[in-house]
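Enquirer: Sequence first, predicted coordinates after that:
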Amino acid sequence: MEEKKLDRNSIIGFVLIFGILIWIMYQNQPTEKQIAADKAKKELVQKQAEAQKVKAAAVTVVKDSTANDSTQLSALKATLGNFAYSATLPSAKENFTTIENDLIKITIANKGGFITEATLKNQERFKKGSGQLVSLIKDKNSDLNITLLTQDNRSLSTKDLFFEPTLTKVGENQVLTLHLNASANEFLEYKYVLKPNNYMLDFDIRSQGLSKVLNTSKPLDLEWNLKAYRNEKSISYENRYADIRYEYEGDKDSYTGQGKDKEETPEKVSFIAFKQHFFTSILLTKTPFEKSKLYSDNLVVNDQVDTLYTKQFKANVPLAFNNGELDYKMNWYFGPTDYKTLKAYDRNLDKIIPLGWGIFGWINKFIFIPLFGFLSSYIAYGIAIIIFTILIKIAMSPITYKSFLSQAKMKVLRPEITELGDKFKKDPMKKQQETMKLYNKAGVNPMAGCIPALIQIPFMYASFQFFPSAFELRQKSFLWADDLSSFDQVAKLPFHIPLYGDHISLFPILAAIAIFFYMKMTSGDQQMAAPQQEGMPDMSKIMKIMIYVSPIMMLIFFNSYGAGLSLYNFISNLITIGIMFVIKNYIVDPEKIHAQIQENKLKEPKKQGKFQQKLQAMMQEAEAQKAQQKKK
């Protein structure tokens, strides 16, 4: 018989399946909102112009050794007001203070009182591919500024003023106190406290005696800026997971998105995280910021070009006065975006890791993370991924068995279903009713094969969230992959292929081959089990197309993904093929299934479930309406 051409319904079915697969792969990428950033940029230019005036006066003090001269003081007074006093102190010069422990090195400038270097120390997984240690802050890529509004209508920027530093040690803690002085007893204070074996610093901002100097009728604006350095091999992959994450209104959390000119204005914010892929800079506060303006901009114009930065992050928050003074207890975190490390602080910081919402997040938190953490603490990471995959697939094997058993039962019933189709060819409604009766009489549930497959989808999607977020895989090698958190390049192409890239990764190729054979193995059984329904797409043709489309999608989209995820998919499909082979050839016996179905037919039919009863009632009602229309 001549094979039918691909009809419209088949095309629609194929498009729907293709769309579902695309959704699964890119669910973690939210839709970009078109938010104009012109206003924010204009405000920045205005602030820079105002700060330039202050900067000119402050620089004069550094260069002029006669800063205590009355003429010079008068000039400073005219520009800096009461804070001219700070500019006359010996500390009013470009100088830096370093505090460090075994995990992190922090350098803080006298000018501005903010952190100018934050470098992670002494671990291979904190290094870049070049061998350099990862620095979240260095070479002026970050600044912190408070705009001071004085009672005589001056607007001063703290980043252009000089603080007086005092470094002490309290027990094992290093304490750096910086004063921006209006007089000997009137000052703005920054206090940094670094504890041993800790990525987090205490950071307090308070004022003393400034109620007569500053305009305290409205909050001061604190602005934190950071241009995120590129740290990973694949800039497109790294940039996909770089954004601003924040907690607001108690325990809610959200993010700005990864595209250009992203802006959010949450209220009652308790932490702001400038999140890169595997490293994060976080500002936390025990007194939530009433309002905030968060801005993120994508700096990667062309991912084929070697780029220094990935994102520009900005946060603007108000510091409210309490009885005429500032008093904020805050913290800085500079460290890995590692689930266990962040969770240990008990400040909800693990929320910044995109593990998925709902059931996907639960699977990652309560199954994937504990299981993989246990395995990787005893064996190499590549082997841990393989054993992890085996255990997950073994746990899912009863569901795979149920799905295959249902297909086998449907395959046995196919001749009878085909016979009913021929008998009631002119009456589709009657055909559906009789088919349902046959299923009920034989004790077969046509939905039994779909439900197990649906149960497996959350685990598949959870893996798409887990492996890209697994900090443990960074800089860990396996076989030819020198970094399981990045792509496993085996060949460099002399040209760039759109969507694919300029290199060839081997694990995605192996995963694509495994998917091809798995779909080839199962598509025949599915086609035999599921008879063609009138008015429905021809699933046999769709499956034939998907046999080739799915591996191609794996090759294209996973070529620049982390090797750990591709390894997981390869082993997962390989194991599924093995499980299906064993079930098909050694566990499920079609003859026994046929005999059981025939025996079920002789028994009194089982009572229909609520869904089947409702479906049957709908069919009967439709049949009655059809008969009524014929009478008319």
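Expert: Right, received. Where do you want to start? Numbers count the residues shown, from 1 in each chain.

Enquirer: okay, CA-based contacts and neighbour counts for the rest of this
Expert: Fine.

Enquirer: could you check the distance from the nearest residue to residue 167 once chain neighbours are set aside over to residue 83?
Expert: Excluding its sequence neighbours, the residue lying closest to residue 167 (C-alpha to C-alpha, 6 or more residues apart in numbering) is residue 176, at 4.5 Å. Distance, residue 176 to residue 83, using C-alpha to C-alpha, to the nearest Å: 21 Å.

Enquirer: neighbour count winner among those two?
Expert: The residue with more neighbours, out of residue 176 and residue 83, is residue 83; 23 against 20, by other C-alpha atoms under 10 Å.

Enquirer: ok, back up a step: where's the residue nearest to residue 167, which helix or strand?
Expert: strand 173-181 (DSSP states H and E).

Enquirer: Could you tell me which residues make contact with residue 293?
Expert: 263, 264, 265, 266, 315, 316, 317 (C-alpha atoms under 8 Å, 6 or more residues apart in numbering).

Enquirer: And for the third one, the neighbour number?
Expert: The number of residues packed around residue 265, counting by other C-alpha under 10 Å, is 14.

Enquirer: could you list every residue that touches it?
Expert: By C-alpha under 8 Å, 6+ apart, the residues touching residue 265 are 291, 292, 293, 294.

Enquirer: take a look at this one as well, against the first:
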Amino acid sequence: MDRNQLTGLILMLVFITIYFQFFAPEPNPEQISQLNRSDSSQIIDDPQQSAIGQPGTTVLSDSARARLSEMKFGLFSSAADGEEKITTIENEKMIVSFSSKGGVVNKVILKDFKDFRGAPLVLVDDAHAAQHIYVDHLSRKVDLSELYFTGRGRSNVTKAGDTTVLEYRLTLPEGQSVTYKYTIPGDGYEIGMTVVQNGLEPIIGQQVTFAWNQRANRLEKDFKDARNRTTVKYRFTDGDVDELSATSTEKEEETLDLATSWVSFRQKFFTSAIISATPFTNGQVSSYTNFEDTTSVKNMAMSMTLPYADFIGNNSTFKFYYGPNNYAILKDVAPDFSENVELGWSVLSWINKFAIIPIFHFLEQYISNYGVIIIIMVIILRIVLAPLTYKSHMGMAKMRVMKPELDELKAKHGDDAQKAQQEQMALYQKVGINPLSGCIPMLLQMPILFAMFYFFPNSIELRQESFLWATDLSTYDSIWDLPFDIPFYGDHVSLFTLLMTASTILYTWSNSQMTTVQGPMKSLQYIMPIMFLFFLNSYSSGLTFYYFVSNIVSFGQIALFRKFIDEDKIKKVLDENRKKNVNKKKSSFQQKLEEAMRAKDQKKKPGKK
């Protein structure tokens, strides 16, 4: 070979090397998979060739794989092949499996909980979830979760008070390395993660992306309700907490342009989440429901970006949470992380956080039966609200005393409702009655009733706790499973809902005998309980049981108040007020009301020409 031929050959080799290193297109994973299957089938499908052991085929297959691996992973290709090893760490609350492939969490079992079938509760597993860490390397994104790490640490059981440290290291041929350091405390649901690198700065880009896909396992009895309460939730560093629509039937997507401190996959009673000490700069989250899939409730995904310096630097601390949506636990995990428990909006949330939950947890320390706890909660709240309830009944008693005079006014003015209303207002002022005195105290109690509407269905303490015929107070009780579905009602009959509806109708009827409500409003009082019969049939049996007990206690309160409310004495007081107020000027409110009524009356009269 002469000098010219040698020079040409060298230049050709240099050209080919530069092309494959910098300009060759990134291979499609599906093409790689097909090539691997093709190579394997060539060896397996031809037993004669395999028996003969033709060296060309085997060398070509290994060569192709090595080349494709280098094209895909660059300098990381040395870690593309290996054997997956699972390390399991068990503490007081959970059993966590880690995989050497990717150095990530492989499976999480929560020890204190069961799924709806009574099997161990698997919150995360590799068949339904995957974590990825992407780094920029040689104009391509390399997924470190596809590479094999070397683990330092072995499976063990960690007791409360102790901490297990598990390390996974990926080392390149020239000594550069990246290490994941996990800390698992002996008690709790949190896993710490720190990332340490050695010499990777020259070969890594400016950004690192953490991606997490999870197909949430079905864990609850009520499949539909579980889907409607599963979503992706996230918190921006400015304190704003938001979420994707949990009830949407379409795919939900959101681009997060603000710095984000944590992202969670929130199910009805359990959450998987990542919390970053250094906020993610931006990212995307999504969720969608595959209605044909009966083993999982929703597919969720996140893709969050960090500057490489923050991912590898001294503050590169992350925390994973795999556990129950228990307010007492979540409030200590991260700022606003307790928002993963759905406690209602604004005032309702405050009532639950600072009144209902403390009372509930206090009773929980001494009473193990949650049905009994609900009964005692009703009694406590009824005692606390007794002054308002008494004031409401006193207002209704005054209206009953005035009912004969009010009926006379209606009869006197016939069809002139406006005139009758003017006379009624004048009468109220004379005797010193506020017509809303019976309603306002009851309205002040409504926030507590609505707060319960959020508390019971989302209280994990009631999950799978039985009482009487109800096997799970966190979901509906069924005494009869129907072979068909009734629109707006369901395919079952809830006895607690029936009892609540019946007692509400009876309570409404009892109150109607003591009030002056007439006409459409009186009929509306009976329509509402019937609507709740349909609406609450598939709701938490703990909630409907609470409302039922509340109605029963209310009957007792009414009977007690009747003994203390003397209507004859009330009439004497009203007559005395009438004498005192005979020359009293009309209030500004009454004057404005009468002026408005007169103006309305003038409009009804025919105009003059």
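Expert: Arrived safely, thanks for sending. Fair warning: this is a prediction, and the values are worked out from it, not measured in the lab.

Enquirer: mean per-residue distance, the strand holding residue 176 of structure 1 to structure 2?
Expert: In the superposition with structure 2, the average deviation recorded for strand 173-181 of structure 1 is 2.1 Å (mean C-alpha distance after the TM-score superposition for structure 1).

Enquirer: In structure 2, which residue range corresponds to the helix or strand just after that strand?
Expert: Downstream of strand 173-181 of structure 1, the first helix or strand assigned by DSSP H and E is strand 187-194. Taking TM-score structural alignment as the measure, structure 2 aligns residues 177-184 with strand 187-194 of structure 1.

Enquirer: Which residue in structure 1 aligns with residue 373 of structure 2?
Expert: Match for residue 373 of structure 2 (TM-score structural alignment): residue 384.

Enquirer: closest to residue 103 of structure 1 among the contacts of residue 293 of structure 1?
Expert: Checking those against residue 103 of structure 1 with C-alpha to C-alpha, the nearest one is residue 315 at 26.1 Å.

Enquirer: one step back: how about the aligned partner of the residue nearest to residue 167 of structure 1 in structure 2, what does it touch?
Expert: Aligned by TM-score structural alignment, residue 176 of structure 1 pairs with residue 166 of structure 2. With contact taken as C-alpha under 8 Å, 6+ apart, residue 166 of structure 2 is in contact with 151, 152, 153, 154, 181, 182, 183.

Enquirer: rerun that using 10 Å as the cut-off
Expert: When the contact criterion is C-alpha atoms under 10 Å, 6 or more residues apart in numbering, the partners of residue 166 of structure 2 are 87, 89, 98, 103, 151-155, 180-184, 193.

Enquirer: Between those, which sits nearest residue 507 of structure 2?
Expert: The shortest approach to residue 507 of structure 2 among the contacts of residue 166 of structure 2 belongs to residue 184, at 54.5 Å (C-alpha to C-alpha).

Enquirer: That closest one reaches residue 97, doesn't it?
Expert: No: with contact defined as C-alpha atoms under 10 Å, residue 184 of structure 2 does not reach residue 97; the gap is 11.4 Å.

Enquirer: residues shared between the contacts of the two?
Expert: Common neighbours of residue 184 of structure 2 and residue 97 (C-alpha under 10 Å, 6+ apart) are 89, 90.

Enquirer: show me where the stretch 501-632 of structure 1 has helices.
Expert: Secondary structure of the stretch 501-632 of structure 1 (DSSP state H, counting those that start in this stretch): helices at 506-529, 539-558, 563-582, 590-602, 610-631.

Enquirer: Out of those helices, which gets nearest to residue 481 of structure 1?
Expert: helix 563-582 (7.0 Å).

Enquirer: The closest one vs structure 2, average offset?
Expert: With mean C-alpha distance after the TM-score superposition for structure 1, helix 563-582 of structure 1 averages 1.4 Å from its match.

Enquirer: residues in contact with residue 460 of structure 2?
Expert: 268, 269, 270, 324, 325, 326, 327, 341, 473, 474.
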